[in-house]
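S.K.: pasting a predicted model and its sequence here:
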Amino acid sequence: MTPVQHNPLWWQRRIIYQIYPRSFQDSTGNGTGDLRGVLSRLDHLQTLGVDAVWVSPIYPSPMADFGYDISDYRGVHELFGTMGDFDELLRETHNRGMKLLLDLVPNHTSDQHPWFQESRSSRDNPKRDWYLWHDGKEGGEPPNNWLSVFGGSAWEWDEATQQFYYHSFLKSQPDLNWRNPEVATAMFDVMRFWLDKGVDGFRVDAMWLMIKDDQFRDNPPNPDYKEGMNEDQKLKPIYSSDRPEVHDIVAQMRDVLDQYPERMMIGEIYLPVEEAVDYHGEDGQGVHLAFNNQLFFLPWEAKPLADAIDHYEKLLKPGDWPNWVLGNHDQPRIGSRVGREQARVAAMLLLTLRGTPTIYYGEEIGMRDVPIPKEEFQDPQGINMGKSRDPARTPMQWDDSDNAGFTTGTPWLRIAVDFPRVNVKQQQDDPASMLSLHQRLIRLRQQEPALHSGDYKTVQADGQVLAFLREAQGHASFLVVLNLGHKTAVFKPGAMSLKGTVAVATIPEREGIAVADVLDLAGDEGLLIRLD
C-alpha cells in the first residue's frame, strides 16, 4: 500500500461538474440557458460539493453545432451574455473555492471564422494553408475516402477556388492545419488570453483528431463494422486521427499551461484506453487527464467492469492520474442506459473509484434521456444521421414550477415529463433521494484520503457483485460493494476479514449498521463500508 500524497494537485482531489450552458439556467426568458443563469445556480454546485466546473463552449458561433463551430475564440456569444458576465462568473466561482474550466476547440473552426474567410478567399491568401485544402481526383472525386463523423465524405468542394477543404464534422466546421506553425501560435495565444483572465484550464475537444496524415492516404476498411454502426465507422481512421505527431502538439499546449500556476488540461480522446493513456505523455508533457470514457460503453456487469478497471490501472504510468465519467453531452444519460435504480449504484461507483470523477449536469438528481420527436431535432448529428444527442441535453430540472424552473419562456428543448418529481427542490431535503446520495458520497470522498487519493484493489467480480477496496497508508480503509442486478445477491469476503460500518448506502436506512463476514445485498444496492 502506498502512502497518500500529502499535497495532491487540486485536480487530483476535486470533482468536476460539466455544465451544458444552453440547458442549465435561463436568466432572460428566451428559453436558452446563459452565463448569468449559471451564476445564479453556483450555490447548488457548492451545496452538492463539487469544486470544479467545466462549461461547454460559450464563444461566438453560428451555432450549427451549438458552439463547437467557433467564429471568435476570444469572445462570448450574445446568447450566453457578455464578457462582463463571464468575468463575474469566473470571479464568483473562485470566491466559492471552485475552479472554472473552459472547452477549447482547436481542431476546427466555423466556416464563418475570419481565418477561414481569408483562407477560402483565394489560393494565394496568406491564410490559405491554415486549413486543409487539396485538389480532387480526376473526375471531380474527393482527394481520398476520409469520412465525416456526421456522415458522408469529409471533403467539401469550394467552387470559387476549385479545391476541396477537409471537415471532420459538419461542412461548416473546416479543420485547421496544425502542421502550419502559424496555426499553433494563434491557438496558443487563444489559450493565453483565457489563462490571463484566470481560467483554471481547458477540456480540449477532439484532441485525437488535431493532425492528419501528410500524404492524405486512404483509410482502410474496418473489418469490425456492423450494420447499425455510424457510417464513419466503416473505415479505420488510421490516417485521419491519432497520428504520432499529435503528441508533439499536446506537449506544446502543456508548455503553455505550465507557464501559469496550477492550471490543467483534459483531453477528449475517443480511442481504445490503451491508446488514450498515451496522451498523458512522458515526464509530465501531456494532458493532466485523458478522459476515460469506458463506462459509456462497457456491459453493466461485474466482471467486464472489474476487468476494465484493473486493465486501466495497469496501463497508467507512475505520475499518470486516472479519471472516470458516466455521461456527457454526446452520450445517452446513465439513467437511461442502466435504469433509474442502477443509476444510484453507478453514482457510488463513479465517486469511489480511484481518480478524478466528472459529473454531467442532472446526474445528481437522476435525470434521464427525454424523447425528442424527429421534427424537433436540434442536433445536426440527429438531423443528418437520425441519432440525435438532444435527449441527453434537455434543460436542468430545478423545481416543480412551469418549465422546471429553467425558463419563463419556451425552452429550446423539451423538458422531461417527470420533472414535478425529479428536481432539485424535491430532492434536497429527502435523505433517500439521488441528490442526497451524491452529497453524502462527495462529502465522505473529500474527507477520506483513501477515497480521494488511495489505492484501488478488486476484491470480487462475479455474478451481480462488484467489490473493491480503497486504502491509504495510515488512514481508514473502505470496502465498496455494488449489486449490479435487480435481484438479491450475496457478497462473501473470502480470504479478507470483513468487519466495519456502513458509511454510505444507496438505501440510507442501512447507514450506520455494523457488518461482518457475509453480506446480503438487496437488488440495486450499493454499500460503502468503513473497515475496522
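M.R.: It's in.

S.K.: going by C-alpha atoms from here, please, whenever you check contacts or count neighbours.
M.R.: Fine.

S.K.: go ahead and confirm Ser477 touches Lys457.
M.R.: No - if you go by Cα atoms under 8 Å, Ser477 and Lys457 don't touch, sitting 11.3 Å apart.

S.K.: next, the buried residues of the helix or strand where Glu182 lies.
M.R.: Using DSSP states H and E, Glu182 sits in helix 181-197. Of the residues in helix 181-197, 183-184, 187-188, 190-192, 194-195 count as buried by neighbour count, 16 or more other Cα atoms under 10 Å.

S.K.: below is structure B, check it against A:
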Amino acid sequence: MVFNFAANQNFFLSLVTEDATPLSEALRSSPWLPHLAQWANFLRNHDELDLGRLPAAARKRVFAELGPEPKMQLYGRGLRRRLAPMLAGDRRRLELSFSLMLSLPGTPVLWYGDELGMGEDLPLHERQSVRTPMQWSDEPHGGFTRAPEPFRPVVSKAPFGFPQVNVEHQRGDPTSLLNWMERMVRMRKECPELGWGEWKLLRVKPPNVLALRYDWKDETLVVLHNLSGKACEVGFSPGGPPARLVHLLSEAHSTPGKAGRHRVTLEGYGYRWFRMEPLATG
C-alpha cells in the first residue's frame, strides 16, 4: 500500500473551499498502481497534517481555517492537530470526512482515537501533540494505565478530553461517533467494489459534489459527497442502462428519470452510498 498524500492534502483544500475540484484532480492524476497494490487513504496519522504539496496560497487558506494559531502549525507546512478539533467538533463534517475516506479508491487507514473524536495536546513537543494515550474511560488517566503517571499526559480539557470523549461512554450511546463509525466500517466491508473495483469520476453539477462510480464483477456502486455546508440538488447520469439507485445507509433511494438521469438532494455535508439495481424489463 502507498499513502495517497496528494488526495489527503487536496481533500482538506476541497473541504475549506467547498469545491470538489482539487480532490477530483488529485484522484485523476494519481499514478497508476499494479493490480494488487492499493492507495492507502487517510485523514490524519501520527505526524503533522502535511500540506507541503499544496501551492502556498492554498496552504495558507487551509491554515487559516483549520489551524490559524502558530502553535497549531509545524515546519511551515503542516498542522499538528487532531481531526475533531480541526473541524471544531462539527459532526456533519466529521461524518462527511470519514465517509469519503472509507469510499475513496483503495484502503482506508484510521488513526487511533479519531473514531471517538479525540483531541490534541498542543503544549506537547511538535508531533507528540497527536500521540497522546487512548481515552478508554473517564477513570484516572482515561483508563489507559494504573501507573501513577502515564508516559505522556492524557488529553483532559473539555470538550475533547477523556472525561467527555471516551470509549466507555460512546459504546453505550447508539448515536455516538464511535457507533456510527462501526456501522460505516461494516458497510465498507460489504462493498468490495471500493477496494477491488474499477473506478471513475462522474460528471455532476454543482462543483461542490464529488461523485465516484465503482464496478466490480457484476456490481456497481455510486458514492456522492457534498463538500459544502449548504444543501444542493445533484443531477447526474451514473452510466449504463437505466437503474434504480439503492441507498445502503438509509431509505433515500433514487429512481431514474428521462435518459436514465437521477436527481438527488444532498443536505449540507451530506453523502450517499448507492448500489445500482437494474430496472426490470418486459
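M.R.: Received, thanks. For clarity, every value in this text was computed on a predicted model and none was experimentally measured.

S.K.: circling back to that earlier point, between Ser477 and Lys457 of the first structure, which is the more surrounded one?
M.R.: Ser477 (21 against 17; other Cα atoms under 10 Å).

S.K.: could you report the neighbour count for the residue lying closest to that one once chain neighbours are set aside?
M.R.: Excluding the flanking residues, the one nearest Ser477 of the first structure by Cα to Cα, 6 or more residues apart in numbering is Glu471, at 4.7 Å. Other residues near Glu471 of the first structure come to 26 when the count uses other Cα under 10 Å.

S.K.: same question, Ala346 of the first structure
M.R.: 23.

S.K.: same thing with the one 10 residues further on?
M.R.: Look at Thr356 of the first structure: counted by other Cα under 10 Å, it has 23 neighbours.

S.K.: that one maps to what in the second structure?
M.R.: The alignment partner of Thr356 of the first structure in the second structure, by TM-score structural alignment, is Thr107.

S.K.: would you agree its match is in contact with Trp39?
M.R.: Yes - using Cα under 8 Å, Thr107 of the second structure is in contact with Trp39, at 6.1 Å.

S.K.: tell me which helix or strand the counterpart of Thr501 of the first structure in the second structure sits in.
M.R.: The alignment partner of Thr501 of the first structure in the second structure, by TM-score structural alignment, is Val246. Here Val246 of the second structure sits within strand 243-247, counting by DSSP H and E.

S.K.: how far apart are that strand and its match in the first structure?
M.R.: Averaged over the aligned pairs, strand 243-247 of the second structure sits 3.2 Å from the first structure after superposition, using mean Cα distance after the TM-score superposition for the first structure.

S.K.: give me the next element, helix or strand, following that strand.
M.R.: Heading C-terminal from strand 243-247 of the second structure (DSSP H and E), you reach strand 262-266.

S.K.: could you point out which element follows that next one?
M.R.: In N-to-C order, the element after strand 262-266 of the second structure by DSSP H and E is strand 271-278.

S.K.: what does that next one rub up against?
M.R.: 96, 99, 219-226, 241-249, 253 (Cα atoms under 8 Å, 6 or more residues apart in numbering).

S.K.: what about 6 Å?
M.R.: Outside strand 271-278 of the second structure, the residues that touch it by Cα atoms under 6 Å, 6 or more residues apart in numbering are 220-225, 243-248.

S.K.: quick check: the gap between the residue lying closest to Leu295 of the first structure once chain neighbours are set aside and Leu482 of the first structure.
M.R.: Take Leu295 of the first structure and drop its neighbours on the chain: the residue closest to it by Cα to Cα, 6+ apart is Leu326, 5.8 Å away. According to Cα to Cα, to the nearest Å, Leu326 of the first structure stands 16 Å off from Leu482 of the first structure.

S.K.: what stretch of the second structure does stretch 266-282 of the first structure fall on?
M.R.: The aligned range for stretch 266-282 of the first structure is empty, by TM-score structural alignment.
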